[in-house]
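> mind looking at a prediction? Sequence and model below.
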Amino acid sequence: MSAQHVLNHRDDPSSAAAHARRMANKVPEVTAYFWIIKVLTTGMGETASDLLAKTLDPVLAVALGGLGLAVALTLQFTARRYVPWLYWTAVVMVSVFGTMAADVLHVLLGVPYDVSAPLFLGALAAVFALWYASERTLAVHTVRTRRRELFYWAAVLATFALGTATGDMTASMGLGYLGSSALFALAICVPALLRRVGVLGAVAAFWSAYVITRPLGASLADWMALPSARGALALGLGPVTLSWAVAICGLVVYLSVSKRDVR
């Protein structure tokens, strides 16, 4: 390739734009803000799902949750770069629908949580296996192609369903919602500690913590929202859903302005 050809290629705006589109990562930088919003979305998804199921016919609620998820993911896939409100809207809808998926298996089909949790774990393992076989990486900072984005969101959906089943299983085993919250708050520290001492790699530590955020946030939200007869604060599903949604929106607006979560 001649030097002149290289210079022309560098100066060609259409070539530079195509390169930028191809290399734009669709996942935010993993910072403290990422984990805070992630926990908030899990809790909001839990209470919003329960609120919809109590307000509407369960079948209609699941249909609306699925439609909302489809719209949110379509908008996310259409974007050519990371856009905070698009990304986190998709996460919220995954949380709502993932909760519904786990609840449908348990409530409507009668599948025990100690059965559905291993099923969802197997589904997540299958997604990871296919993702790694295809791309040779599970790193979220390399989500720059449509195929990797598809694998990423499939994994996210599986983690939410798995986390929902796991959190409900521990709560039903006698720990209660507050006890479950304490358990998962301790559990989420384990991947960070193992990463620090070199036992876990960055990718394994990330996905381990990502799974645990689901039952952590859901247990906290349930503890705040559900009736006192169930060992909770009885603040109500509506108020808890609204307050957590306001917190999410505030943080997303801040990140949209500050760009703190852009690599």
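It's in. Numbering: from 1, shown residues only.

> when you work out contacts or count neighbours from here on, use the C-alpha atoms and nothing else.
Fine.

> all helices for this structure, in order.
3-11, 13-23, 32-55, 58-78, 84-103, 113-135, 146-170, 176-187, 189-196, 202-225, 237-258 (DSSP state H).

> and the longest one, what does it pack onto?
Here helix 146-170 is seen to pack against helix 84-103, helix 113-135, helix 176-187, helix 202-225 when contacts are counted using 3 or more C-alpha pairs under 8 Å, 6 or more residues apart in numbering; DSSP states H and E.

> second structure for comparison follows:
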Amino acid sequence: MTREMAETPEVALAGSAPARHARRPYWNKVPEVTVYFWIIKVLCTTVGETAADLLNEKAGLGLTGVSVLMSVLLAVVLVVQFRTSTYRAGVYWLAVALISVVGTLISDNLTDNMGVPLETTTTVFAIVLAVVFVVWYRRERTLSIHSIDTTSRETFYWLAVLFTFALGTAAGDLFSERMDLGYWLSALLFALAIAAVAVAHFTLGLDAVGSFWIAYVLTRPLGASIGDYLAQPAGDGGLGFGTVVTSVLFLAVILGLVVYLTVTRKDVAEPEGAAAL
């Protein structure tokens, strides 16, 4: 997926929002959709899966305790994110990494602690995500990530991101574990699904905004399946690298890419009229 995939005529509708939602004279609060965006997104989803497992195993807080701790950290980072006036790569991607962990923990709590079937959690998260999109569109008249420049739109954006991670976790576990497809086969299937969405967008005219969000959801189980395949023991269908090695490796790559983007600003687009601000 590239920047063009997320571009949409709906951006032009932003001006039709009620006056009380008038956009602040700030730059977009999220990065441009480039190849770097998708690479870091998949890496964050992988870390979300392996780091959640690692914390649950090593922290000694239990699944509920880890969930509370990570939720508090996420809340702190989101406060910083909301208080910034422009996109900041370090803050933004830290929030994504943490929300990936929290989304995984929400799904795991429902399944492991409360015994809710994966079929149910997958369905419920899909419905909640759909409701977020409907309310978002009815209020703002656009779901484009090229106009995340008000507090309202940013709130809807992060709610959508949270539930894409929760949904992706549940759906990934449903395919890889409940349907007994295994980690590598699940990763392959989700990769093919993302490729099909890209083909449908570029050749069949599938809506750009819809294509983006479908791909965004699918990258979560893709990354989780990759993480599980690398981290889980060979006897469970993995390569046995462990959660520590896998998490550290992917975090190092994420850090390197975020530093690169912070320096080069390759994922920042200057808005029209910015020079006059």
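Perfect, I can see it now. Since we're looking at a predicted model, the values are computed, not measured.

> mean per-residue distance, stretch 155-163 of structure 1 to structure 2?
With mean C-alpha distance after the TM-score superposition for structure 1, stretch 155-163 of structure 1 departs from structure 2 by a mean of 0.2 Å once superposed.

> can you pull the buried residues of that stretch?
Using 16 or more other C-alpha atoms under 10 Å as the test for burial, stretch 155-163 of structure 1 gives 155, 156, 157, 158, 159, 160, 161, 162, 163.

> just checking, what residue in structure 1 corresponds to residue 217 of structure 2?
The equivalent of residue 217 of structure 2 in structure 1 is residue 211 (alignment by TM-score structural alignment).

> how close does the residue lying closest to that match once chain neighbours are set aside get to residue 101 of structure 1?
Sequence neighbours aside, residue 159 is the residue nearest to residue 211 of structure 1 in space, at 5.2 Å (criterion: C-alpha to C-alpha, 6 or more residues apart in numbering). To residue 101 of structure 1, residue 159 of structure 1 is 12 Å away according to C-alpha to C-alpha, to the nearest Å.

> show me what contacts residue 213 of structure 2?
By C-alpha atoms under 8 Å, 6 or more residues apart in numbering, no residues touch residue 213 of structure 2.

> mind telling me what the residue nearest to residue 211 of structure 1 corresponds to in structure 2?
Aligned partner of residue 159 of structure 1 by TM-score structural alignment: residue 164.

> go on, residue 126 of structure 1?
Match for residue 126 of structure 1 (TM-score structural alignment): residue 131.

> now the helices of structure 1 in a markdown table, with distance to residue 231 of structure 1?
A markdown table is the format used below for those (distance: least, C-alpha to C-alpha, whole Å):
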| stretch | distance to residue 231 of structure 1 |
| --- | --- |
| helix 3-11 | 64 |
| helix 13-23 | 49 |
| helix 32-55 | 16 |
| helix 58-78 | 25 |
| helix 84-103 | 20 |
| helix 113-135 | 20 |
| helix 146-170 | 14 |
| helix 176-187 | 7 |
| helix 189-196 | 25 |
| helix 202-225 | 7 |
| helix 237-258 | 15 |
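
> neighbours of the match of residue 126 of structure 1, how many?
13 (other C-alpha atoms under 10 Å).

> excluding sequence neighbours, find me the nearest residue to the alignment partner in structure 2 of residue 191 of structure 1.
Matched to structure 2 by TM-score structural alignment, residue 191 of structure 1 sits across from residue 197. Among residues not flanking residue 197 of structure 2 along the chain, residue 211 sits closest, at 6.2 Å (C-alpha to C-alpha, 6+ apart).

> right, and the one you found touches residue 201 too?
Yes. If you go by C-alpha atoms under 8 Å, residue 211 of structure 2 and residue 201 touch, sitting 6.4 Å apart.

> need the overlap of contacts for these two.
residue 5.

> where's the residue nearest to residue 211 of structure 1 relative to residue 51 of structure 1, distance?
21 Å.

> with residue 78 of structure 1 instead?
Residue 78 of structure 1 sits 30 Å away from residue 51 of structure 1, taking C-alpha to C-alpha as the criterion.

> quick one: which of these two has more around it?
residue 51 (16 against 11).

> chain neighbours aside, what residue packs nearest to that one?
Nearest to residue 51 of structure 1 is residue 237, by C-alpha to C-alpha, 6+ apart, at 6.0 Å.

> how far away is the one you found from residue 97 of structure 1?
Here the criterion is C-alpha to C-alpha. By it, residue 237 of structure 1 lies 17 Å from residue 97 of structure 1.

> which residues touch residue 9 of structure 1?
Applying C-alpha under 8 Å, 6+ apart, the residues contacting residue 9 of structure 1 are residue 15.

> what lines up with it in structure 2?
For residue 9 of structure 1, no residue is aligned by TM-score structural alignment.

> do you know how far the spatially most central residue of structure 2 is from residue 205 of structure 2?
Per C-alpha atoms, centre = their mean, the C-alpha nearest to the average position across structure 2 is that of residue 161, at 5.0 Å. Distance of residue 161 of structure 2 to residue 205 of structure 2, computed by C-alpha to C-alpha: 24 Å.

> try residue 111 of structure 2
Taking C-alpha to C-alpha, one finds residue 111 of structure 2 at 38 Å from residue 205 of structure 2.

> repeat that for residue 136 of structure 2.
Taking C-alpha to C-alpha as the measure, residue 136 of structure 2 and residue 205 of structure 2 are separated by 23 Å.

> burial measure for residue 230 of structure 1, as a count.
Residues lying near residue 230 of structure 1 (other C-alpha under 10 Å) number 12.

> can you check the one 3 residues further on too?
For residue 233 of structure 1, the count of nearby residues is 16 (other C-alpha under 10 Å).

> which residue, other than its chain neighbours, is closest to the counterpart of it in structure 2?
Matched by TM-score structural alignment, residue 233 of structure 1 corresponds to residue 239 in structure 2. Once flanking residues are discounted, residue 239 of structure 2 sits nearest to residue 230: 5.0 Å by C-alpha to C-alpha, 6+ apart.
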